[in-house]
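1. how does the following fold in three dimensions:
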Amino acid sequence: MAKDPLLTVLKLAQEAEEQAALKLKAAQLEHQRRNAQLQALNGYRLDYMKQLSDKQGQQIRAEAYQQFHRFIQQIDSAIKQQNAVVHDAEQQKLHRQKYWLEKQQKRKAVELLLAKKAAAAEAKQLKQEQKMTDEFASQQFYCRKRNTNDLNEY
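-> Sure thing, here's the model as predicted:
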């Protein structure tokens, strides 16, 4: 029997889904990595603010205070940029997830078609078997009836 073309379509759909899953996993890891960098920047800023708070009440040179303030501004700028990077990574992850779900849905649709096709073939085979059984039973019935009629004539 020839190979069903739907099996080829299923194989291609499975491969596409696997590729989409790999890309989704990479996007998830990238999002986690970028988010960890953001958390590190936030932690770094918090540590520096704590240092300033610890020095409160102590005499700080104006130049050191300005330097500290500029440094905090740089960290704030880096945090802002990193927030944008994390947002982009989140959008990429969501896009990849949507794509993976589409590929998964396509694979499931092909599997459903194959299952329906197999069920229809099985039903057809059962119907043919039932028809053959009925035919055989009919033939036996007529043969017995004929044999009984033949015996009654003698």
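
2. can we go C-alpha only for contacts and neighbour counts from here?
-> Noted.

3. which residues of the chain fall in helices?
-> Counting by DSSP state H, residue ranges of the helices within the chain are 5-54, 62-153.

4. what angle do the first one and helix 62-153 make?
-> Put simply, helix 5-54 runs at 160 degrees to helix 62-153, going by axes from the mean of the first three to the mean of the last three CA atoms, to 10 degrees.

5. deepest of the helices of the chain, which one?
-> With neighbours taken as mean count of other CA atoms under 10 Å, the helices of the chain reach their highest mean count in helix 5-54, at a mean of 16.

6. helices or strands up against that helix?
-> Where contact means 3 or more CA pairs under 8 Å, 6 or more residues apart in numbering; DSSP states H and E, helix 5-54 is packed against helix 62-153.

7. and this one, please, so the two structures can be compared:
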Amino acid sequence: MTTASPLHTLIELTREARDKAGQLLASERRSETQLTTQLQTLNHYRLEYAGRLQQLLSTGIDPATLHNYQQFLGSLDASITRARQAIDQQQQRVSAGQQHWQQQQQRLSSYSTLTQRRTAALQRQTQRQELRQSDELTTNALARQGVNGLHEHETQER
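-> Below is the predicted model of the structure:
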């Protein structure tokens, strides 16, 4: 059973690594969701301010206000671009985190399979030993009966 102990330790370490990878993956997914929400908010603001600018243009607007709106929309556009880039990067981190988690899960499954095979082999070995012992007991019992029967037969012949 000494070979199972290091394997058990390895399984526990791998399980911990898989769990940590899962926690990191969940965190990366939450970050992705937050970034997506921020992008939606920025898009909403952009649409809202573009709509206001359209209303002002139809009713008349002074050049300074027009310039301010254009600059603000430009900064919103830049923020939207940065948000999209951040989401792309975050999606790459999520994908890497998912691959890492899957690798850890696969390692854990491999170690579990190895443990199951070792356990089955030990059970087969134990069964063979028990069968050999049972056969030996039966053989010895039959041999004793044969010797006792031979002695009885010799005693009767005398």
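
8. superpose the two chains and report the TM-score.
-> TM-score of the superposed chains, computed with TM-score structural alignment, normalised by the length of structure 1, equals 0.89; 154 aligned residues with a CA RMSD of 1.8 Å.

9. correct me if wrong: A17 of structure 2 contacts Q105.
-> No: with contact defined as CA atoms under 8 Å, A17 of structure 2 does not reach Q105; the gap is 9.1 Å.

10. what do these two both touch?
-> The contact sets of A17 of structure 2 and Q105 do not overlap (CA atoms under 8 Å, 6 or more residues apart in numbering).

11. what does Q105 of structure 2 align to in structure 1?
-> Taking TM-score structural alignment, the alignment pairs Q105 of structure 2 with Q104 from structure 1.

12. ok, now which ones touch the closest residue to that match other than its chain neighbours?
-> Excluding its sequence neighbours, the residue lying closest to Q104 of structure 1 (CA to CA, 6 or more residues apart in numbering) is E17, at 5.7 Å. Going by CA under 8 Å, 6+ apart, E17 of structure 1 touches W100, K103, Q104, R107.

13. rerun that using 7 Å as the cut-off
-> W100, K103, Q104 (CA atoms under 7 Å, 6 or more residues apart in numbering).

14. wait, doesn't Y111 of structure 2 sit right on I11?
-> Yes: using CA atoms under 7 Å, Y111 of structure 2 is in contact with I11, at 6.2 Å.

15. could you measure the residue nearest to Q104 of structure 1 against R70 of structure 1, distance?
-> 49 Å (CA to CA, to the nearest Å).

16. now swap in K23 of structure 1 and tell me
-> In terms of CA to CA, K23 of structure 1 sits 40 Å off from R70 of structure 1.
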